[in-house]
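1. Just the structure for this:
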Amino acid sequence: MPTRALNPLNSILAEDLRLLLEQRHHNPGAILGRHLDGAQCTVRIRIPGARAAWLLPSKDPMTRWDDTDLFFWKGPTEHLPVHYTYQWEDESGAVQERTDAYTFPLLLSDEALGQFHHGKHLHVWQMLGAHIQTIDGIRGTLFAVWAPNAERVSVVGDFNDWDGRIHPMHNRGYTGVWELFIPEVSEGCLYKFEIRSRPHSTLLVKTDPYGRAFEMRPGTAARVCGSSMYRWRDSDWMSQRDGWQHKPISIYEVHLGSWRRHADGRFLDYRELADELIPYVQQLGFTHIELLPITEHPLDASWGYQTTGFFAPTSRHGDPDGLREFVDRCHQAGIGVYLDWVPGHFPRDGFGLARFDGSALYEHEDWRRGEHREWGTLVFNYARNEVRGFLISSALYWLEEFHIDGLRVDAVASMLYLDYSRGPGEWLPNRHGGNEHLEAVDFLRELNTVTHREAPGSVTIAEESTAWPQVTRPTYVGGLGFSMKWNMGWMHDTLRYMSKDPIYRHYEHQDLTFGLLYAFSENFVLPFSHDEVVHGKGSMWQKMPGDEWQKMANLRLLYTYMLTYPGKKLLFMGSEMAQPWEWRHDESLPWDQQADPRRQGLMRLLGDLNRLYREWPALHGQDFAADGFSWIDCHDAAQSVIAYRRMCGPDEVVVVLNFTPIPRAGYRVGVPRAGWYREVLNSDAEIYGGSNRGNAGGVASDALPWMDHPHSLSVTLPPLGGIILRHTGSAS
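-> Now for the predicted structure:
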């Protein structure tokens, strides 16, 4: 047995050897690998569990140092290639072979590392994470991770028996990044990072924050992902998606895991979803699909809102190229795709971002800034350059790599206010003593500036429920820079009103009219989202008062109101078929309910409304402008009727809505022009399941001034129904 006095180890400081063997060394390349000394070289390799080891191709035996798992060889430099392999006999007697990872140079450039450190690298996923490369003709994977407070970081995976002694990484100094190129690690291999925390010597095993694919839950390892070979065919769509402000946007919000499943409960994959979801959305007339978060997440019941893979489509539905194909096929079918994206918080799962290197790295150290106790989650530290870079890179990743058309940013209100859902003593004021989260504001402005610049035609949509000013105004005028914002006030007022028995609605008439006081202060989306059909709130059908006929009539009236009101539209899946119960994330929609003729009628109405909304500029061209809307009458609380005009240039429609079950014949409505007004839609039509009360196709105007208009119409208003009229100029 060799002694400690052997020359190949005399040149190594005893402290370095101790740190290496204790798995604490931050620079393993200083000891391991091939080291030249004139015409001689020394090779040192750590091989846990080896009985004996030798170098190839010469099969020179290596010497074990004392009773450790460190082997060495010394000989002429010319006898050994730069990148050599070695074999060893393990404890079972089997012979294994590996190329030494410590013969390869550092690969990450100082420039890129500096950009990352200063938060200026917009595509960090191209640097950190796992990337297949070929170095000196040898194919392998470059691993890189940010862990500035780690004493040692190792790559562990199914290629090294998850043993942190085999592949410790090189530290890149002040940037806090660790890297290692491991030859022969290929696409599909599973991996994590084993991190020894410097402050507490805690040993952590973490999944890759920049992982681009993960194993199926409950497993949490990242999967080495090769470069995509997918060939996009949506260039026409991508080049024409700008100008969204004046285009129709009617969004079908979808949770892919529960929209439809196989009979045995298995999830549909992305390609199967493309086959089934796209024609369904086309039939209903929606212009966009919005996906509840498909960023990887460990818990189905979180619906994706507790994300652990900010760069990975969930493996529940297949591989990343499957998602690319889904989006591509949507675009080719004329359907845009938005993605719910969650930069406001992240879960505490031990394998994820929480105290990633043993310190509060992605989150704040102080719980008064770093925790959402109500949600049991942690809050990102937006003041940290690397954290902002992580999030902005994530946003660009989805927009660029998957051609996503827009990000709906979750829980923006929780980001803007330091005292959000916090009581006295549970939050820290900003430097001015206020409750505004100034660093989060700066982050959101940077996010919107960067995404709009780097991904032309893409949008960002804020889920923001407060009166924070200028959410959808440009950053250069002091706004947050979002494209659109959910109109939560309109949604709450409308659902509160619609839930009332019609006999009491005249007392709540302001719920229908108040929203127009602020309707054009922001670029609004009108949302009936997943949040309104869970947690005991009842489905949209359950919210409606009355017997079954009245419930369905109320829903038809509600959707007529939404599709003709100023703003873009959003409806959660299942609401189109009057789902009889709340959404259940762990099962399919009740597709058998579509056999009900009343539900078929509701879906037919929604499809017709969406088509009118898409085809007529009056209903979408001025969604964000006051000159696209004009009240005809907003004061008829006694009869619970409202009437208004929607306009865009010469295109104009008249909308009259009756929120009581009383048919109203001879109801007079003022109009600006004389002539024939065709009834282009009646929500009470028989084909929609209604009573067929209406105006026999249209009505001629009278030369009778009414409601400050020079002409008027005498119309029949259906019970719990709405009509849309369009001036045609003649009775033909």
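2. alpha carbons only for contacts and neighbour counts from here, please
-> OK.
3. Helix, strand, or coil at the closest residue to residue 462 other than its chain neighbours?
-> The shortest distance from residue 462 to any non-neighbouring residue, by C-alpha to C-alpha, 6 or more residues apart in numbering, is to residue 485 (4.6 Å). At residue 485 the chain is in strand, as set by DSSP: H, G, I helix; E, B strand; the rest coil.
4. Here is the second sequence; please produce its structure so I can put it next to the first one:
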Amino acid sequence: MSSSKDLGAVKQALLPEQQDIEALISAQHRDPFAVLGPHPDGQGGQVIRAFLPGALSVKVVARDSDDLLGSLHGTDVAGLFAAHFDHTQPYRLRINWAGAEQTSEDPYSFGPLLGEMDLYLFAEGNHRDLSSCLGAQVMSVDGVPGVRFAVWAPNARRVSVVGDFNIWDGRRHPMRLRHPSGVWEIFIPRLEAGEAYKYEILGEHGILPLKADPMALATQLPPDTASKVASPLAVDWQDSAWMEGRAEYHRPDKPLSIYELHVGSWQCEVDDVGDVERQYSWQELAERLIPYVTQLGFTHIELMPIMEHPFGGSWGYQPLSQFAPTARYGSPDDFGAFVNACHVAGIGVILDWVPAHFPNDAHGLAQFDGTALYEYADPREGFHQDWNTLIYNLGRTEVHGFMLASALHWLKHFHIDGLRVDAVASMLYRDYSRKAGEWVPNRLGGRENLEAIDFLRHLNDVVALEAPGALMIAEESTAWPGVSQSTEHGGLGFSYKWNMGWMHDSLHYIQQDPLYRAHHHNELSFGLVYAWSERFILPISHDEVVHGKHSLIDKMPGDRWQKFANLRAYLSFMWTHPGKKLLFMGCEFGQWREWNHDQQLDWYLLQYPEHQGVQKLVGDLNRLYRDFAALHDQDDAPQGFQWLIGDDATNSVYAWLRWSKDGSPLLVVANFTPVPREGYRIGVPFAGTWHEVLNSDAGLYAGSNYGNGGGVVSDDLPSHGQGCSVALNLPPLGVLVLQPMG
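-> Below is the predicted model of the structure:
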């Protein structure tokens, strides 16, 4: 390869076929590697071709030195350069552009990149580490640093990667199609992390809007929509003790108390009049959030979706980048460092994750290669009427595997402790929120979405193997059986299900004027009828404090004092009821205003004693919940709960025992009227002193401080099926928790 011959003498040998030339010029060539790059001449030499629209000249230099090997000659085709070389050796192209010179290896000198096993597992829908395979991967090939791009677009006629590095010209880097997987790939040498890019796709009916990478590991900051080449994740993980003990912390008989928050509106930097100037970064959030959550005693935080999403008003529930943390708060490394800091502080991190649907933005997954690729083609299956979104076709193996890999990406690469799977009910039923004639029955003629059911079961089985100890939580609002039952016993395999029925009934009850609560008495007790049919989380989530539903405290009836007393009683009822706990930010201190994702919480309210009291109560409830096994270690077992009084509708009083596995009880008594009740008799299982471990009406919570002076001594008077009893002073709109002493 030490000399180049005159182009005119070997013109026919150098130029490709006319149809190849025309396809290159029009950016429609399905196999550019067959034409561009080095091609042996059969006699020990090679022809090198490069299609570089806009280039002025092209020289060929040795890869391992600056030795000039020759030049590629311009041809009659603008932008097409070619030359014959007597010898073959690795080379670089020195390209002279108007005002700039670029030296790099030839992308078309590299052979196929992805391994056959990777492609096989992807096509099978079972590639467990797809985020290290497809997308933009910073790597070296044959010792040359650069970025390997790979994207699935089986029905495309041509796919190019475009960005600032090629002035967004789809003619410059058309990709190689790997049959039969439908994956297109190319390695661009010398490209570095931080580059913005998209895919230019030629579909059956022409060029599509530029598409962001479905497998992007990083993105531009919205409203910009390009993907970004991400460096390999480099987090200084110091959470080995947490990760090793996580499976133990997450057992069903352990406390689980979750603080749900929206990252962008929990706390922000504000100006003098309280308007948001900017959102905090992951590091700034960690510095503020972790001490706060620790002080309040929550075991976990749950972040509303932080996968990149184009519209902030969707709160993250319409994500387009299922593998990229949003750029709003920092880099992927920054997010990893945030998770690490939480773990070091003993706080678990759960992410909301959305496999049910995706937005129809032109740069996203919709009609990705000109066909319904990620979504069902039939709008009766693929269009979500409620949310104006598209529904993943989880019956397609590649889509099934794509979403499976997304879940594992967060759990494994970012050490996430659990996923709360959004909108499971909409996945399970083909007729979800549809009228007759608006849905397509399954292959058996039924309404169940068999493909989604198979996916959820497979997902939960794989997570159990690949991320031991991780929690899988279903937001599921119907009576679907066995959501939290193992797949081997016919269930869906989730760790927990949100108890939407309890949420609905209890909130409906607590919003009633106490005068009328007697008529709704069973709404608080009904949850105990089915409390052990699943492993439940009791959710007071963001959905309950938006869209005109009022904040939690503003749902409460009565004057200001009664609203706070009702709120304290309700939270105490929730924390002493069977089921794990979830509370949305702001509810823990009684924010009056509905949650607004564009404003931070009303922290100024904490200057008032009533709001301080609610916050202190939540902290004490969490400590009580964690310290007393009776409140958590038999949450999913009927022997952990015993009614004492469930039928006193006249007084709106309830009383029950929570039992630990070792036989230690706590007595819980709730009075949901504003009337103090003196000497109210309740049967108890043990004689002696019963110590008051919590009174939601205590003065330190800004209550009226009506109670029992710290405890009572039992009387030898049988009551409520028990051999002895206690006479309690029940505070107005209050909950008492008592522990037997000795």
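5. quick one on the thing from earlier: contacts only, for the aligned partner of the residue nearest to residue 462 of the first structure in the second structure.
-> In the second structure, the residue paired with residue 485 of the first structure is residue 497, using TM-score structural alignment. Neighbouring residues of residue 497 of the second structure by C-alpha atoms under 8 Å, 6 or more residues apart in numbering: 473-476, 483-484, 534-537.
6. Which of these fall within strands?
-> Using DSSP state E, the subset of the contacts of residue 497 of the second structure located in strands is 473-474, 536-537.
7. Spell out which residues sit in contact with the residue nearest to the spatial centre of the first structure, please.
-> Centroid-nearest residue in the first structure, with C-alpha atoms, centre = their mean: residue 341, separated by 2.7 Å. Residue 341 of the first structure makes contact with 293, 295, 395, 407-410, according to C-alpha under 8 Å, 6+ apart.
8. Tell me which residue of the second structure lines up with residue 663 of the first structure.
-> Correspondence of residue 663 of the first structure to the second structure, assessed by TM-score structural alignment: residue 676.
9. ditto for residue 624 of the first structure
-> Under the alignment defined by TM-score structural alignment, residue 624 of the first structure is paired with residue 636 of the second structure.
10. likewise residue 205 of the first structure?
-> By TM-score structural alignment, residue 205 of the first structure lines up with residue 210.
11. give the contact list for that match.
-> Residue 210 of the second structure makes contact with 198-201, 362-363 under the criterion C-alpha under 8 Å, 6+ apart.
12. Check the residues you listed for burial and list the buried ones.
-> Buried positions within the contacts of residue 210 of the second structure, assessed by neighbour count (16 or more other C-alpha atoms under 10 Å), are 198-201, 363.
13. now the helices for the stretch 601-742 of the second structure?
-> With DSSP state H, counting those that start in this stretch as the criterion, the stretch 601-742 of the second structure has helices at 609-627.
14. Turn the ones in strands among the contacts of residue 497 of the second structure into JSON lines, columns for distance to residue 412 of the second structure and neighbour count.
-> Shown next, in JSON lines, are these (distance: C-alpha to C-alpha, whole Å; neighbours: other C-alpha atoms under 10 Å):
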{"residue": "473", "distance to residue 412 of the second structure": "17", "neighbour count": "28"}
{"residue": "474", "distance to residue 412 of the second structure": "20", "neighbour count": "27"}
{"residue": "536", "distance to residue 412 of the second structure": "25", "neighbour count": "26"}
{"residue": "537", "distance to residue 412 of the second structure": "24", "neighbour count": "26"}
